[in-house]
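**Q** Output the structure for:
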Amino acid sequence: MNTRIPISKKLLHFWKLLGPGLITGASDDDPSGIATYSQAGAAYGLSTLWTALIAFPLMASIQQMCAKIGLVTSQGLTGALKKNYPKPVLYLMLLFSFPAIVMNIGADIAGMGAVGNLLFPKIEATFFSVFFTVILLLLIVYLPYQKIAAILKYLCIVLLVYLVVPFLYSQDWIRIIKATVIPTIKFNKDYISILVGILGTTISPYLFFWQASMEVEEMKHKNKHLMVDKKVIYEMEEDVDFGMSFSGLVMYFIILTTGTVLYNGGIHQIDTVEQAALALKPLAGNSAYLLFAIGVIGTGLLAIPVLSGSLSYIIAETFGWEEGLDKKFHEAKAFYIVIAISLLLGLSLNYIGISPIKALIYTAILYGLTAPVLIAIILHICNNKKVMGIYTNDRKANALGFIALIIMSVAAMTLIYFQFTDN
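**A** A predicted model of the protein is given here:
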């Protein structure tokens, strides 16, 4: 008797297992992230491709720790901080996280608006920014968690467009492979700044909070919050690994696209995602331009709910408010009001003179300062048997975590140094 399971069923089963890890990974490639990767490719060609290989294991290890904290403790990262650390640590994280996430939201909304204007030139960018903000707010408030999760999950598919773009024109694949596996480091301020920017974009603190909170939401929905076992942990690790590898792959292909088309075309300065999309048009054709632009809007629709949601979880858990995307508005008013405020504040950045690029710089600085501290705390929690029981870190997780801590600490110090030195 043939008991082989068809490949289609295996793929469907795997797709059903994917959830918070996939969404978190995909949301990491938001419009502001795309701008950073585009800057790297345009300015330095293929010389930063290798960063995707370095970033993946570090991203995956930290996100797995955050997910495990959520699964084991049945509370978000903020709740774990509140319970096990002095309040000043919690309030310091809140102080840095709020403006950083709001500015990130603002930069993403502005990027989506600008790209919308590129696709439909007769309609102003500000109209698209307001339109996307209103649509996102309505969807987040009125849709139940499972619908939101399903929409976010399918929006991840939009990122596949970036895997197509480099194949629309000829490539020197031998040169690309060499650039991927042989690191290139240029010891000058601009190049090091790009490396710091890539790290800050890929290992972002808001993702730590979102990952832990979403695991709690998933367990509540499945009624498994008292049934954490090795199988649940294994499925979580599979989900996170896939999500982070997908994120790294998209990052790789965006650098590849801009590092070949724009760099070889003599365009070495890209400050915004719309500039990257527009620059591709005469060099790589309409197909590449349209796919790149559509991808920006899709990633914004995916990332902004993650950004605003993570901020709301942070604040709600800090002050003990009712929280959760699985709750209706009247059940968690403060939680949803924070989401609304974060979206409106992000939108307002377009009207008060803070440019998207400045917002990205300020965001990178704040993320750079908080990431090392948070990684250290996450490592401490995941090695605390009183909190994690039998699910404390193994040697591999600790090794990757400490490497991430060292790299992000060096990145933070480098970032601070560059802010106080002349060109």
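
**Q** switch to C-alpha atoms for all contacts and neighbour counts from now on
**A** Noted.

**Q** so how far is Y44 from N264?
**A** According to C-alpha to C-alpha, to the nearest Å, N264 stands 10 Å off from Y44.

**Q** er, L136 I mean
**A** Distance from L136 to Y44, by C-alpha to C-alpha: 35 Å.

**Q** and these two? which has more neighbours close in?
**A** Y44 (22 against 18; other C-alpha atoms under 10 Å).

**Q** Is it correct that the more buried one is in contact with V261?
**A** No: counting by C-alpha atoms under 8 Å, Y44 stays clear of V261, with 11.9 Å between them.

**Q** Quick check: neighbours shared by the two?
**A** By C-alpha atoms under 8 Å, 6 or more residues apart in numbering, Y44 and V261 have no common neighbours.

**Q** The closest residue to I109 other than its chain neighbours: neighbour count?
**A** Closest residue to I109 apart from its sequence neighbours, by C-alpha to C-alpha, 6 or more residues apart in numbering: S129 at 5.6 Å. With neighbours defined by other C-alpha under 10 Å, the count for S129 comes to 23.

**Q** how about this one, so we can line them up?
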Amino acid sequence: MGAVTGKGLADLIREQFGVRWAAIAMLALLVANTGVTISEFMGIAMSVQVLAGNVNTPLIYIVVPLSAVVLWFLVMKGSYRRVEIIFLLMSLGFLVYVPVAFAAHPDWGQVGRQIIVPTFSSDEKYLLAAVALVGTTISPYMQFFIQSSVADKGIHAGEYFYEQLDVYSGTIFAVVVAAFVIIVTGTTLYPIHHPVETALDAAFSLKQIIGPSASLLFGVGLFGASLLAAAVLPLSTAYGICEAFGFERGVSRSFSEAPVFQSIFTGLIILGVIVTLIPGLPIIQVLVFLQGLNAAMLPVLLVFIILLVNKRRLMGRRVNGLAFNIISWVTVILITILVLLWLLTNYILPIFTG
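**A** The predicted structure follows:
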């Protein structure tokens, strides 16, 4: 849609459905992105815990606020692009999970069977993990970020193939790495029933295979990935909301020129820091819940996207085909059912069963 129309998703929702529906879409985006922004700052805190080797390290009260200030300054002063590649390279530490998966000697036959015919359970913990996995894999903010990026680059329909290749390759890369993370943790932690309740537990799966260097690789990778997203998320949220309602936007504008944009961006960063630094907060449990919340907001935005991409006067000959429509609607229905089951088993039924 970005290549065909030259407009961002928020802009199209307002134009095609009106301000009220745009408000609903932006509320879903704000709720989802607020949760994910908080989770990224929690990721920074977790990386500090891993590198320090101490869940209760006081260093998080220094590193997390300092990271927020540095990120805000880099983005607002237009220097973020210069250090973005550094954060990206740091996050590549997670690639170590690929060779480690082979070193862990999993039952590859079982892995293959579970990929083709995954196990389903109505257990509340399983549903929570499944919903969280959906929420962290198909993030609502990415739907806005990718389209706005295409529109801002001025990519036209004739160049769509190359942009499509870029998106597909990036998606496959992310999913493959995530799959190897699951394989490693499933092979090393599940047999000994080792729960993942802290950041150190998360790094333990690597430590089982590659020893003490696991903490360094995991910590640096998590730190880089969290910093990378902690800047992009509040920025894309501010751009999306301001785009939808016609507010001035841009990091080059002063507060007096773009007060709404600056307030959303700064407010999300501050909120992320405040929540992360709450003493005694069970970070892993909160992270999983926030990703579940992300998934709960996803169907709302996907419906808008599907309706837009089926408007022939908007998309012309690039309107969605039958196969893509079937896949899209089935995806929305399955995610909705999964979210409803999660809410039912984790929150609604416990109220009535005591």
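
**Q** ok so, going back, tell me which residue of structure 2 matches up with the residue nearest to I109 of structure 1.
**A** Superposed on structure 2 with TM-score structural alignment, S129 of structure 1 falls opposite V64.

**Q** Okay, and its match sits in which element?
**A** Element membership for V64 of structure 2 (DSSP states H and E) is helix 60-76.

**Q** okay, and the common contacts of N264 and Y44 of structure 1?
**A** Common neighbours of N264 of structure 1 and Y44 (C-alpha under 8 Å, 6+ apart) do not exist.

**Q** And the residue nearest to I109 of structure 1, how far from L118 of structure 1?
**A** 13 Å.

**Q** Find the residues that touch each one of these two.
**A** By C-alpha under 8 Å, 6+ apart, no residue touches both S129 of structure 1 and L118.

**Q** would you list every one of the helices in the stretch 101-250 of structure 1?
**A** 125-142, 145-155, 161-164, 173-181, 189-202, 205-222, 230-257 (DSSP state H, counting those that start in this stretch).

**Q** what about those, which gets the closest to I361 of structure 1?
**A** helix 189-202 (8.6 Å; C-alpha to C-alpha).

**Q** check contacts around the match of S129 of structure 1.
**A** V64 of structure 2 neighbours (C-alpha under 8 Å, 6+ apart): 41, 44-45, 273.

**Q** Could you do V131 of structure 2 as well?
**A** With C-alpha under 8 Å, 6+ apart, V131 of structure 2 has these contacts: 291-292, 295, 335, 338-339, 342.

**Q** and if we set it to 7 Å?
**A** V131 of structure 2 is in contact with 292, 295, 338-339, counting by C-alpha atoms under 7 Å, 6 or more residues apart in numbering.

**Q** Quick one: map T188 of structure 2 onto structure 1.
**A** Under TM-score structural alignment, T188 of structure 2 pairs with V261 in structure 1.

**Q** do S139 of structure 2 as well
**A** Aligned partner of S139 of structure 2 by TM-score structural alignment: S204.

**Q** Could you pull up the residues touching its match?
**A** 367, 371.

**Q** switch to 10 Å and redo it
**A** The contact partners of S204 of structure 1, by C-alpha atoms under 10 Å, 6 or more residues apart in numbering, come to 28, 59, 101, 363-364, 367-368, 370-371.

**Q** Which strand or helix spans I337 of structure 2?
**A** Short version, using DSSP H and E: I337 of structure 2 is in helix 322-343.

**Q** That helix aligns to what range in structure 1?
**A** Helix 322-343 of structure 2 maps onto residues 395-416 of structure 1, going by TM-score structural alignment.

**Q** Just give me the mean distance for the matching stretch relative to structure 2.
**A** With the two structures superposed, stretch 395-416 of structure 1 lies on average 1.7 Å from its match in structure 2, counting by mean C-alpha distance after the TM-score superposition for structure 1.

**Q** Would you mark the buried spots in that stretch?
**A** Using 16 or more other C-alpha atoms under 10 Å as the test for burial, stretch 395-416 of structure 1 gives 397-398, 400-402, 404-405, 407-409, 411-412, 414-415.

**Q** Looking at those, which is nearest K385 of structure 1?
**A** Among the buried residues of stretch 395-416 of structure 1, N398 lies closest to K385 of structure 1 (C-alpha to C-alpha), at 14.3 Å.

**Q** Double-check that closest one against C382; I have them as touching.
**A** Yes: in this structure, N398 of structure 1 is within contact of C382 by C-alpha atoms under 10 Å, at 8.9 Å.

**Q** Name the residues contacting each of those two.
**A** 65, 392.

**Q** how many neighbours does the aligned partner of M76 of structure 2 in structure 1 have?
**A** With TM-score structural alignment as the criterion, M76 of structure 2 lines up with V141 in structure 1. Residues lying near V141 of structure 1 (other C-alpha under 10 Å) number 20.

**Q** measure the residue nearest to I109 of structure 1 to I377 of structure 1 for me?
**A** Taking C-alpha to C-alpha, one finds S129 of structure 1 at 36 Å from I377 of structure 1.

**Q** returning to what we had before: with distance to V19 of structure 2 and neighbour count as new columns, can the contacts of V64 of structure 2 be given to me in TSV?
**A** Shown next, in TSV, are these (distance: C-alpha to C-alpha, whole Å; neighbours: other C-alpha atoms under 10 Å):
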residue	distance to V19 of structure 2	neighbour count
F41	32	29
I44	36	26
A45	38	29
V273	32	25
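
**Q** burial count for the residue lying closest to V175 of structure 2 once chain neighbours are set aside?
**A** Once flanking residues are discounted, V175 of structure 2 sits nearest to T137: 7.8 Å by C-alpha to C-alpha, 6+ apart. By the measure other C-alpha under 10 Å, the count of residues near T137 of structure 2 is 17.
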